[in-house]
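Chemist: predicted model and sequence follow; I will ask about them next.
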Amino acid sequence: MTSVDATGRPLRLLLVDDEAGFADVLARRLARRGLRVQVAGSGREAVRILRRADFDVAVVDLKMEGMDGIELLRIVKAMVPELPVILFTGHGSERATRQGLALGAFDSLLKPCELDELLGKIRQAAAQGAPA
């Protein structure tokens, strides 16, 4: 599977996580697999980025200081309803995950997960979110 959209352009991923070290390492690993990754260290930063750039998929940490992943998901779905959002959590909150899926998240993953598993979800989400 490739990390490009239907036009051959690299998939654009918004990665939102307040654990800077984790986010930077993950962004570099995903970029080496052909994705164009923009990192946001908070929900507020993610909203600012979304106002000026388009993405194919967002991967959002559930547990963040300030604006949590559920609150950010609500805002993203209001701003860009067609943007697939994958929730990412290291804390395994089943209730929050169910809430996120009910609010329109594409899927959720526990972190850390295998890079290939995350890439597969990102590609599935991008394919589903692509205009017909």
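Modeler: Structure's in. What do you need? Numbers count the residues shown, from 1 in each chain.
Chemist: from here on, contacts and neighbour counts on C-alpha atoms
Modeler: Noted.
Chemist: helix or strand next in line after the helix or strand hosting residue 38, which one?
Modeler: Per DSSP states H and E: residue 38 is located in strand 36-40. Using DSSP H and E, the helix or strand that follows strand 36-40 in sequence is helix 43-52.
Chemist: all helices for the protein, in order.
Modeler: 20-32, 43-52, 69-79, 94-102, 115-129 (DSSP state H).
Chemist: got those helices as JSON lines, with mean neighbour count and distance to residue 88 columns?
Modeler: Converted to JSON lines, these look like this (neighbours: other CA atoms under 10 Å; distance: least, CA to CA, whole Å):
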{"stretch": "helix 20-32", "mean neighbour count": "15", "distance to residue 88": "11"}
{"stretch": "helix 43-52", "mean neighbour count": "15", "distance to residue 88": "13"}
{"stretch": "helix 69-79", "mean neighbour count": "18", "distance to residue 88": "9"}
{"stretch": "helix 94-102", "mean neighbour count": "15", "distance to residue 88": "9"}
{"stretch": "helix 115-129", "mean neighbour count": "17", "distance to residue 88": "10"}
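Chemist: between those, which one is closest to residue 59.
Modeler: Proximity to residue 59 (CA to CA) singles out helix 115-129 among the helices of the chain, at 8.2 Å.
Chemist: next up, a structure to set beside the first:
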Amino acid sequence: AYEAMPRPYGAARAAEAEAAALLELGEREEAARIVADAAERYATLGATHDAARCRHKLRQIGVGAPPRKARKAPGGGLSPREREVAGLVAQGRTNREIAEVLFLSRRTVDTHVARVLQKLGVRSRNDVILPS
């Protein structure tokens, strides 16, 4: 029904609920397929936290997260994950907060932040401006 409205965010949320029900019924593979689709929908909508939650759920199910379309940006730009991190840094989030939002370890976030600063050529996280 959400698809027909069109309400893509609502459709992705409904898909997550469907996947949860399928998991309860033991339909692991179908649930994983639906969660992976929801993660892709969220990523397309720019719903970073929701996409990260789906990838985290896929890891819990025991299925790898869907591969990202472009891990490395052409010309040495920011990767998709680094863009997510840079956006959160620009919002003033701490590394701990970023780790919680993206379901990553703090150490991984430290590495991403360091790479973002290096690639953007800035010395401080206060100088990070949301990439376009």
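Modeler: That came through, no problem. Since we're looking at a predicted model, the values are computed, not measured.
Chemist: kindly provide the TM-score of these chains.
Modeler: For this chain pair, the superposition-based TM-score is 0.29 by TM-score structural alignment, normalised by the length of structure 1; 55 aligned residues with a CA RMSD of 3.8 Å.
Chemist: adding distance to residue 58 of structure 1, write the helices of structure 1 out as JSON lines.
Modeler: Supplementary listing: these in JSON lines, determined by distance: least, CA to CA, whole Å:
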{"stretch": "helix 20-32", "distance to residue 58 of structure 1": "12"}
{"stretch": "helix 43-52", "distance to residue 58 of structure 1": "10"}
{"stretch": "helix 69-79", "distance to residue 58 of structure 1": "9"}
{"stretch": "helix 94-102", "distance to residue 58 of structure 1": "13"}
{"stretch": "helix 115-129", "distance to residue 58 of structure 1": "8"}
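Chemist: quick one, the strand holding residue 38 of structure 1 and helix 43-52 angle?
Modeler: 140 degrees (axes from the mean of the first three to the mean of the last three CA atoms, to 10 degrees).
Chemist: report all helices and strands that the helix or strand where residue 87 of structure 2 lies contacts.
Modeler: Here residue 87 of structure 2, judged by DSSP H and E, is contained in helix 80-90. With contacts taken as 3 or more CA pairs under 8 Å, 6 or more residues apart in numbering; DSSP states H and E, helix 80-90 of structure 2 sits against helix 95-102, helix 106-120.
Chemist: out of these, which gets nearest to residue 48 of structure 2?
Modeler: helix 95-102 (7.4 Å).
Chemist: buried set for that closest one?
Modeler: Of the residues in helix 95-102 of structure 2, those with enough neighbours to count as buried (16 or more other CA atoms under 10 Å) are 95, 98-102.
Chemist: please apply the same query to stretch 80-92 of structure 2.
Modeler: Buried residues in stretch 80-92 of structure 2 (16+ other CA under 10 Å): 80-89.
Chemist: just the closest of the residues you listed to residue 10 of structure 2, please.
Modeler: residue 84 (21.9 Å).
Chemist: for that closest one, what are its contacts?
Modeler: residue 48 (CA atoms under 8 Å, 6 or more residues apart in numbering).
Chemist: same check on residue 124 of structure 1?
Modeler: Applying CA under 8 Å, 6+ apart, no residues qualify as near residue 124 of structure 1.
Chemist: can you tell me how far it sits from residue 94 of structure 1?
Modeler: Distance of residue 124 of structure 1 to residue 94 of structure 1, computed by CA to CA, to the nearest Å: 22 Å.
Chemist: residue 121 of structure 1 now?
Modeler: 19 Å.
Chemist: make sure residue 96 of structure 1 is actually in contact with residue 73.
Modeler: No. Contact criterion CA atoms under 8 Å: residue 96 of structure 1 and residue 73 do not qualify, at 11.5 Å.
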